[in-house]
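Peer 1: Pasting the sequence and the predicted model now:
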Amino acid sequence: MVKAFALLVVAQLLGELLRNLLHLPLPGPVIGMFILALFIILRGANRISSTPDNALKQLAEGLINNMGLLFVPAGVGIITEGGILREYWLPILIGLVFSTILGLIVTGLVMHHFSRKNNTQSETTELPE
């Protein structure tokens, strides 16, 4: 479990380092997630790591089980930016509403497409009686 946690921290630090060195517009944790995902994909393809899968799985489950606690600093950060929120509340609200509606529409269309595709495949692959 210690190796898995170290892997997570190293990916996070590499993300922050890349963001600062290359002046990337993405947050360091997002870059760190991409680095971690790339490492896991490469490890699965080449088995280049001694980090046990079970330890990484346990760490991920522990973080997911306590995810609510991880949102507290972000919530506090939003509250400290109250002046910006008061100034730009209408554009923020419009962006949230439209992005939610757009997300629902895209999700529905993708679901409809794949469920229709699944139905046509199951009809053509039925076994004769």
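Peer 2: Yep, that arrived.

Peer 1: going forward, measure contacts and count neighbours with C-alpha atoms only.
Peer 2: OK.

Peer 1: now the longest helix seen in the chain: how far from the chain's centre is it?
Peer 2: Of all the segments of type helix in the chain, defined by DSSP state H, the longest one is helix 89-124. Distance, stretch centre to chain centre, for helix 89-124: 18 Å (C-alpha atoms, centre = their mean, to the nearest Å).

Peer 1: separation between residue 10 and residue 31?
Peer 2: 12 Å (C-alpha to C-alpha, to the nearest Å).

Peer 1: here comes the other one, which I'd like you to weigh against the first:
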Amino acid sequence: MIKHSARFILSAAIISAFLFSAHALSDYFSVSFPAPLSAMLALFLALQLGIVKLHWLTSGAHPLLNYMPLFFVPAAAAIIEHVELVARYWLPLLLCLVIVPLIGLFIIGTIMQRLGKEQ
């Protein structure tokens, strides 16, 4: 019991350290990139480089993964609750959620290619 608790605390401490570090760096450099995403990327790199071992994280990450679907249930319930509204306005929703971001990515990619050729 104590060994399992110690593993859980170590795992939670490692995950929390990456998250707090990402928040601190994000605040220090005034970056608008989401800190949880940069923490996940840093943790992934640490795992790939062997700095952090996977078995150090499993006891703390396993409960998070078990309950992760609960975070998505409210969004899915809201969509199901308003299915008539979604059915009525599917085209504007499609444009806003898919087409407009694709056009934005295309424009940004084109601009970056032209700027890269000038340098």
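Peer 2: Perfect, thanks for sending it. Bear in mind the structure is a predicted one, so any value in this text is a computation, not a measurement.

Peer 1: hang on, the earlier thing: residue 10 and residue 31 of structure 1 - which one has more neighbours?
Peer 2: Neighbour comparison, residue 10 of structure 1 and residue 31: the larger count goes to residue 31, with 21 against 15 (by other C-alpha atoms under 10 Å).

Peer 1: and the more buried one, helix, strand or coil?
Peer 2: Under DSSP: H, G, I helix; E, B strand; the rest coil, residue 31 of structure 1 falls in the helix class.

Peer 1: What lines up with residue 117 of structure 1 in structure 2?
Peer 2: Structural correspondence for residue 117 of structure 1 with respect to structure 2 (TM-score structural alignment): none, the position is unaligned.

Peer 1: what lines up against residue 12 of structure 2 once you look at structure 1?
Peer 2: Residue-level alignment of residue 12 of structure 2 against structure 1, with TM-score structural alignment as criterion, gives residue 5.

Peer 1: whoops, I mixed them up, residue 28 of structure 2
Peer 2: When the two structures are superposed using TM-score structural alignment, residue 28 of structure 2 falls opposite residue 21 in structure 1.

Peer 1: same thing with residue 46 of structure 2?
Peer 2: When the two structures are superposed using TM-score structural alignment, residue 46 of structure 2 falls opposite residue 39 in structure 1.

Peer 1: Give the burial count for that match, as a bare number.
Peer 2: 16.

Peer 1: From residue 38 of structure 1, how far out is the match of residue 28 of structure 2?
Peer 2: Computed with C-alpha to C-alpha, the distance linking residue 21 of structure 1 and residue 38 of structure 1 is 20 Å.

Peer 1: The two - which one has more neighbours?
Peer 2: Using other C-alpha under 10 Å, the more surrounded residue of residue 21 of structure 1 and residue 38 is residue 38, with 12 against 9.

Peer 1: any idea which helix or strand carries the match of residue 12 of structure 2?
Peer 2: With elements delineated by DSSP states H and E, residue 5 of structure 1 resides in helix 2-22, which encompasses its position.

Peer 1: average gap between that helix and structure 2?
Peer 2: Superposing on structure 2 places helix 2-22 of structure 1 at an average distance of 0.7 Å from its equivalents, by mean C-alpha distance after the TM-score superposition for structure 1.
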